[in-house]
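Engineer: Provided below for reference: sequence and predicted model.
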Amino acid sequence: MNHHFDKHKPIYLQIREKIEDQILNDQLQEGDQAPSTNQLVHFYKVNHATVSKGVHQLVEEGILFKKRGIGMFVAEGAKERVIQKRKKTFVEDYVVGFVREANKLGLSDNEIIELIKQVKGRDAK
């Protein structure tokens, strides 16, 4: 886990995303116990309310669930829920603007696909 936070994004969102990332990369799997709020507070050296807000959102979305007196656990289907949520966010945050700019520039679908392949190939190296 990385202790550095992006100053342009609320910390509770970043903690939440770090937990989601652990689910996506299979560090946390369905049924696994997630780090406790207290563990996260001590690890990240942030306010308890900050951590609680991020964790609570994950519970509301059905990604984590509470076992009273035991802790937080990764819910069944959590990875798929995170993937679907992130895909939607990806489209809204990146694809919509990308397509609008491509349209302004008069790029064809084939040109757009070729540009994506070039970038993807460059990043794979």
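Structural biologist: That came through, no problem. Quick caveat: nothing in here was measured; it's all calculated off a predicted structure.

Engineer: For the rest of this, base every contact and every neighbour count on C-alpha atoms.
Structural biologist: OK.

Engineer: all helices of this structure, in order?
Structural biologist: 11-24, 37-44, 48-60, 78-90, 96-104, 109-123 (DSSP state H).

Engineer: Put this next to the first one:
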Amino acid sequence: MEVKNDKPIYLQVAEIIENQILNDSLLPDERAPSTNEFSSILEINPATARKGITILVDEGILYKRRGMGMYVTEDAKSIIIKKRKQEFYEDRMPEILKEAKILEITKDELIDFIRGEEND
């Protein structure tokens, strides 16, 4: 794990956990890495790690077991997928469509490309 400069560290902490859930490295009811583990591995302030974890608690992705740490909720994966799809449609797709228009790529060409990618 490595901290990048392209986004705030606390968001990167949240994203690391989300990615572990999406790739099934962290399953429902499994303990998530602690703030101290993150601060040690990434060499960051524990408060920064806590801020990222708090975001996931607020979103219903993690829950706290008193005295035991943070654990993955049953619905965590579906919550993350829904959130990331929404971000994809709102943030990335408009840029893709704008670039396609500039390059005179038709909707049919885009659809053909997507269908071709799905079959690989």
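Structural biologist: Now that the structure is in, tell me what you want to look at. Model, not experiment: these values are computed from the prediction.

Engineer: Can you lay out the helices of the first structure as a markdown table showing distance to Arg68 of the first structure and mean neighbour count?
Structural biologist: Output for these, formatted as a markdown table (distance: least, C-alpha to C-alpha, whole Å; neighbours: other C-alpha atoms under 10 Å):
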| stretch | distance to Arg68 of the first structure | mean neighbour count |
| --- | --- | --- |
| helix 11-24 | 20 | 19 |
| helix 37-44 | 13 | 15 |
| helix 48-60 | 13 | 17 |
| helix 78-90 | 19 | 15 |
| helix 96-104 | 42 | 12 |
| helix 109-123 | 45 | 11 |
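
Engineer: Make TSV out of these and add distance to Met72 of the first structure.
Structural biologist: Below are the helices of the first structure laid out as TSV (distance: least, C-alpha to C-alpha, whole Å):
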stretch	distance to Met72 of the first structure
helix 11-24	12
helix 37-44	9
helix 48-60	9
helix 78-90	13
helix 96-104	35
helix 109-123	36
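
Engineer: if we compare those helices, which one ends up closest to Ile70 of the first structure?
Structural biologist: Across those, Ile70 of the first structure has its closest neighbour in helix 37-44 (12.0 Å, C-alpha to C-alpha).

Engineer: Relative to the second structure, what is the average displacement of that closest one?
Structural biologist: Once fitted to the second structure, helix 37-44 of the first structure is off its aligned match by 1.2 Å on average (mean C-alpha distance after the TM-score superposition for the first structure).

Engineer: what residues does that helix touch?
Structural biologist: 3, 47-48, 51-52, 55 (C-alpha atoms under 8 Å, 6 or more residues apart in numbering).

Engineer: before we move on, the earlier item: Gly69 of the first structure is nearest to which of the helices of the first structure?
Structural biologist: The nearest among those, by C-alpha to C-alpha, is helix 37-44 at 12.8 Å.

Engineer: Run the angle between that closest one and helix 11-24 for me.
Structural biologist: Angle of helix 37-44 of the first structure versus helix 11-24, following axes from the mean of the first three to the mean of the last three C-alpha atoms, to 10 degrees, is 100 degrees.

Engineer: quick revisit: nearest to Glu114 of the first structure, out of the contacts of helix 37-44 of the first structure: which one, please.
Structural biologist: His3 (37.3 Å).
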